[in-house]
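Asker: Please work out how this folds:
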Amino acid sequence: MTTVHAYPVRIILGGYARAGFGIALTLVPLLLLNPISVIVYLLVFLLCVFVGFGVRAVIRQFTRFEVSGTGIVMSGPVNRRINWEELEGFSLNYYSTRRDREAGWMQLKLKGGGARLGIDSTISDFEGLVRLSFGAAARNGLMPDAKTVRNLQALGISRPESGRSAAYGTVNR
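Answerer: As a prediction, the model looks like this:
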């Protein structure tokens, strides 16, 4: 069975809105004012950052992940494929936006077959994607590090989907 995962429209629109606001906030002073050189450099740097956010939103809009029993395929502006039997790296990181760690996002990182994938938790059915990836990692003998184990437990994932329990360690090949 193949599942398709994509970033929701509301997430993409939010990225476009933030990028557009930032571009306008930096471009207007550059065009209408005559700022001193230090300020120009700062505004140009910020403009580049916000343009980068916009490019990232465009890439996310057209990126799809197809997950099957044989592997995961990323298609869109950038195409990559990892076959499950070639999976050699698996980690799940949490990035907090507040000191109390109550708000934030997760990122699944996969490596194998010469390709690397980073998938944010804002994607559709992120938990299901993590379960399938964790099952493949366990079948390949990959041991998640302590941070990945804590993040898996936070998602309610204690063992791989295949039903076999993974040996938890501190090394991630």
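Asker: C-alpha from now on. contacts and neighbour counts both.
Answerer: OK.
Asker: OK, contacts around Gly141?
Answerer: Counting by C-alpha atoms under 8 Å, 6 or more residues apart in numbering, Gly141 touches Ala166.
Asker: and it, how far is that from Ile72?
Answerer: From Gly141 across to Ile72, the span is 18 Å (C-alpha to C-alpha, to the nearest Å).
Asker: Give me the three-state assignment for Val108.
Answerer: No Val there; residue 108 is Leu. strand (DSSP: H, G, I helix; E, B strand; the rest coil).
Asker: For the comparison step, fold the sequence that follows:
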Amino acid sequence: MSLHEYEKRAIRADYLRGGIGFAVTAFPVVFSPMLGTFQIIFGLLALVFGGFVVRTWLKAQTRIEVDAEGIQVHGPLGKAIAWPELATMDLRYYSTQKEKGKGWMHLVLKSGAGEKITIESTLDGFEAVLEHAASAAGQNGLGLNQTTTDNLVAAGIQTGLAARNP
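Answerer: Just a heads-up that it's a prediction; the model follows:
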């Protein structure tokens, strides 16, 4: 069994980005006599940044437990998927630069019953979680899309899983 949590550095950076975005968009709504349309636009943007801060808080409270039986999310939005119930695995890479040298991965696991767990690569021990998920996908005979297969290879995980055609 292994227990994983999101990196504190990444959480702090997300809090900073979200807080600055919220302050910059909420300040004009509260303290500036703007026209109604601009207040609505800035108010909606403030809601988006506020939602990002709440999502970051939820991520900071989350712990991921992985063992031979399955994966569990401990925290405010706890979920669990047993490995034999894994029905879908999707791994995406989002680049922040043209060279693709910097970015993050986003793993989505779904059970046959519709339970969904999403994990970002800022999770401490993300590679270990990815290896467990890829192993379970192979044991369950899941067909993975080409993007997922390519991203697993890029992450250094050789699964022997064939990509399915979309």
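Asker: what's the TM between chain one and chain two?
Answerer: Once superposed, chain against chain, the TM-score is 0.94 (TM-score structural alignment, normalised by the length of structure 2); 165 aligned residues with a C-alpha RMSD of 1.3 Å.
Asker: Give me the mean deviation of the one helix or strand Ala80 of structure 2 maps to from structure 1.
Answerer: Under the criterion of DSSP states H and E, Ala80 of structure 2 resides in strand 79-82. After superposition onto structure 1, strand 79-82 of structure 2 sits on average 0.4 Å from its aligned residues (mean C-alpha distance after the TM-score superposition for structure 1).
Asker: Go ahead and confirm Tyr7 of structure 1 touches Gln61.
Answerer: Yes: Tyr7 of structure 1 sits in contact with Gln61 when judged by C-alpha atoms under 8 Å, with a separation of 6.8 Å.
Asker: if I pick Trp57 of structure 2, what's in contact with it?
Answerer: Trp57 of structure 2 touches nothing, counting by C-alpha under 8 Å, 6+ apart.
Asker: rerun at 10 Å
Answerer: Shown in contact with Trp57 of structure 2 (C-alpha atoms under 10 Å, 6 or more residues apart in numbering): 11-12, 14-15, 51, 76.
Asker: what are the ranges of the helices in structure 1?
Answerer: Using DSSP state H, the helices of structure 1 run over 9-32, 37-62, 126-139, 146-154.
Asker: before we move on, the earlier item: so between Tyr7 and Gln61 of structure 1, which is more surrounded?
Answerer: A count of neighbours by other C-alpha atoms under 10 Å puts Tyr7 above the other of Tyr7 of structure 1 and Gln61, at 22 against 19.
Asker: okay but Trp84 of structure 1 is in contact with Ala115, surely?
Answerer: No: the pair Trp84 of structure 1 / Ala115 is not scored as a contact, 12.0 Å apart, by C-alpha atoms under 10 Å.
Asker: Give the residue from those two that has the larger number of neighbours.
Answerer: Trp84 (23 against 14).
Asker: Would you agree Lys110 of structure 2 is in contact with Lys116?
Answerer: Yes: counting by C-alpha under 10 Å, Lys116 is a contact partner of Lys110 of structure 2 at 4.5 Å.
Asker: Now do the contacts for the most far-flung residue of structure 2 relative to its centre.
Answerer: Using C-alpha atoms, centre = their mean, the residue of structure 2 lying farthest from its centre is Pro33. It sits 38.4 Å away. Contacts for Pro33 of structure 2 were tallied using C-alpha under 10 Å, 6+ apart; they are Gln39.
Asker: Kindly report the same for Gly128 of structure 1.
Answerer: 3, 5, 134, 157, 161.
Asker: what do we get in structure 2 for it?
Answerer: Residue correspondence, TM-score structural alignment: Gly128 of structure 1 in this structure matches Ala128 in structure 2.
Asker: want to throw the helices of structure 1 into TSV with distance to Gly169 of structure 1?
Answerer: Output for the helices of structure 1, formatted as TSV (distance: least, C-alpha to C-alpha, whole Å):
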stretch	distance to Gly169 of structure 1
helix 9-32	35
helix 37-62	33
helix 126-139	12
helix 146-154	7
